[in-house]
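J.: Need coordinates for the below:
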Amino acid sequence: MKIVLIHGQNHKGSTYHIGRMIAEKISGGENPVEFFLPRDLNHFCTGCYACVEEVEKCPFYEEKNRIMAEVETADVLIFTTPTYALRESAPMKSFIDLTFNYWMSHRPRKCMFSKKAVVVSTAAGTGAKKAVKYVANVLFYWGVPHVWTYGISVQAMNWNGVKEKKKRKIEKQTARIADNVVKKTAKAGLKTKAVFMLMRMLQKADLASGEPDKAYWEKNGWLGKDRPWR
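T.: Here you go, the predicted structure:
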């Protein structure tokens, strides 16, 4: 089982450790593929819309594609982001902005509809649950049918400062999440299918984001009888 971790931070703090903990429980110790933001993608979306015309025209395509090529071949995605100002980190938000053409409203990838994902965030205080909710919602619009979230206040500034009682609680909770990820069969549900079909209607009626996106849908056969799920 291939796991790709995308960390919304360069440092290896509480969020990083919990993400790795879940990955190890899912894979049984096999090393995942990891990316760190902003180290591996240190750019903001400029709003140039080049990627809407042609994906390769994005000025940051090569760096972005190095990550997304691994994402597309993964079985499980794990996104980790510390909670900053009650939300996901700026590097994570920037990554989301740079991959907006993966959304169902634009050019969703067929492979996303058979993946599973986990989103992790920690905070010294509050806000972690809001941070994971946003990232999980993004993954839903990518087409990922099963997304688990884990947002927790660790009441510490770093992993070494987290109390042992809290770590035992995290250990138990992440074990349950990992077990669910392993057991769950990745299959698009009614909500995913309903949103996809709505986007299909908009594409057919020329009410979506333009001819290049519609051509992409036509090429995949989605304006006909084909669908991206099994």
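J.: drop to CA atoms for contacts and neighbour counts, all remaining ones
T.: OK.
J.: which helix of this structure spans the most residues?
T.: helix 164-183 (DSSP state H).
J.: Please provide the structure for the following sequence as well, for comparison with the first:
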Amino acid sequence: MKIVLIHGQNHKGSSYHIGRMIADKINTAKEVTEFFLPKDLNYFCLGCYNCIEDESKCPFYVKKKKIMDAVEQADLLIFTTPTYCMRASAPMKSFMDLTFTYWMVHKPRKCMFSKKAIVVSTAAGRGTKSAIKDITNTLLYWGVPYIRTYGISVQSMNWAQVPEKRKIQIQSDTDRIAKIFSEEQKTRVGIKTKLLFNMMRMMQKVGWGSSPVEKEYWESNGWLAKERPWNNKL
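T.: This is a model prediction of the structure:
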């Protein structure tokens, strides 16, 4: 199993430790790759739309491609983010902006429809629910069909200060999550993903996409006919 962790912070805080704990507990042969934001992609989307016509024309293509190549090859994606002002971190939001062409409304990747994902967020108090939603929304529109989430108030500003009672709870919770992902189960694409895809398909079919290039992309994959990205998965 190939696991990619994308951390919405450079420091190794509570969110990082929980995400890494889950990855380490998964009882299958695994290869783990980690990226830290903003260190590995320290840019904001410029809204130039060059990527709509040609992905390689993005000013930040090289660094973005390194992350997304790993994402495309992964079986499991683990996203971690601290809660900043009750939302995902700014570097994580920037990453999602820079990968907007992966959304079903633009140029979805077939490989995404067979992946699993875990989203982890921590807060000193409240806010993990909305921070997690920022990321799960992106994963849904990428086409990722199986997503589990874990948010917890750690009542501290860093991992060292997390109360021992909370750490015991986290150990138990991460055992449970890792067990789920240690079991080899076929990923099924649900009705919500299929419905969203077919809505975007109809938009592309009538020419309501952002560019004719997008419609050509959909046609080349056979998605405007009878092919679907979740069929005939390897």
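J.: What's the local residue count around the nearest residue to Glu227 of structure 2 once chain neighbours are set aside?
T.: Leaving aside its sequence neighbours, Glu227 of structure 2 sits nearest to Asn221 (Cα to Cα, 6 or more residues apart in numbering; 7.4 Å). Residues lying near Asn221 of structure 2 (other Cα atoms under 10 Å) number 15.
J.: likewise Thr99 of structure 2?
T.: With other Cα under 10 Å as criterion, Thr99 of structure 2 counts 17.
J.: And the residue nearest the centre of structure 2?
T.: Leu139 (4.8 Å; Cα atoms, centre = their mean).
J.: what's in contact with the helix or strand where it lies?
T.: Per DSSP states H and E, Leu139 of structure 2 falls inside helix 128-142. Here helix 128-142 of structure 2 makes contact (Cα atoms under 8 Å, 6 or more residues apart in numbering) with 79, 81-83, 86-89, 93, 96, 102-105, 108-109, 112-113, 119-122, 147, 149, 151-153, 193, 196.
J.: same deal with stretch 194-213 of structure 2?
T.: 52-53, 104-106, 141, 214-215, 218, 223-224.
J.: next one: stretch 97-110 of structure 1
T.: Stretch 97-110 of structure 1 is contacted by residues 44-45, 51-52, 64, 72, 138, 141-143, 195-196, 199, 208-209, 213, 216-217, 228-229 when judged by Cα under 8 Å, 6+ apart.
J.: Go again with 6 Å.
T.: 45, 141-142, 199, 213, 228 (Cα atoms under 6 Å, 6 or more residues apart in numbering).
J.: circling back: can you tell me which of the contacts of stretch 194-213 of structure 2 are buried?
T.: Buried residues within the contacts of stretch 194-213 of structure 2, defined by neighbour count using 16 or more other Cα atoms under 10 Å: 52, 104-106, 141, 214-215, 218, 223-224.
J.: Now intersect those residues with the helices, please.
T.: Among these, the members found in helices (DSSP H) are 52, 141, 214-215, 218.
J.: could I get these as CSV with distance to Glu183 of structure 2?
T.: Listed next are those as CSV, based on distance: Cα to Cα, whole Å:
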residue, distance to Glu183 of structure 2
Ile52, 38
Tyr141, 25
Glu214, 37
Lys215, 38
Trp218, 34
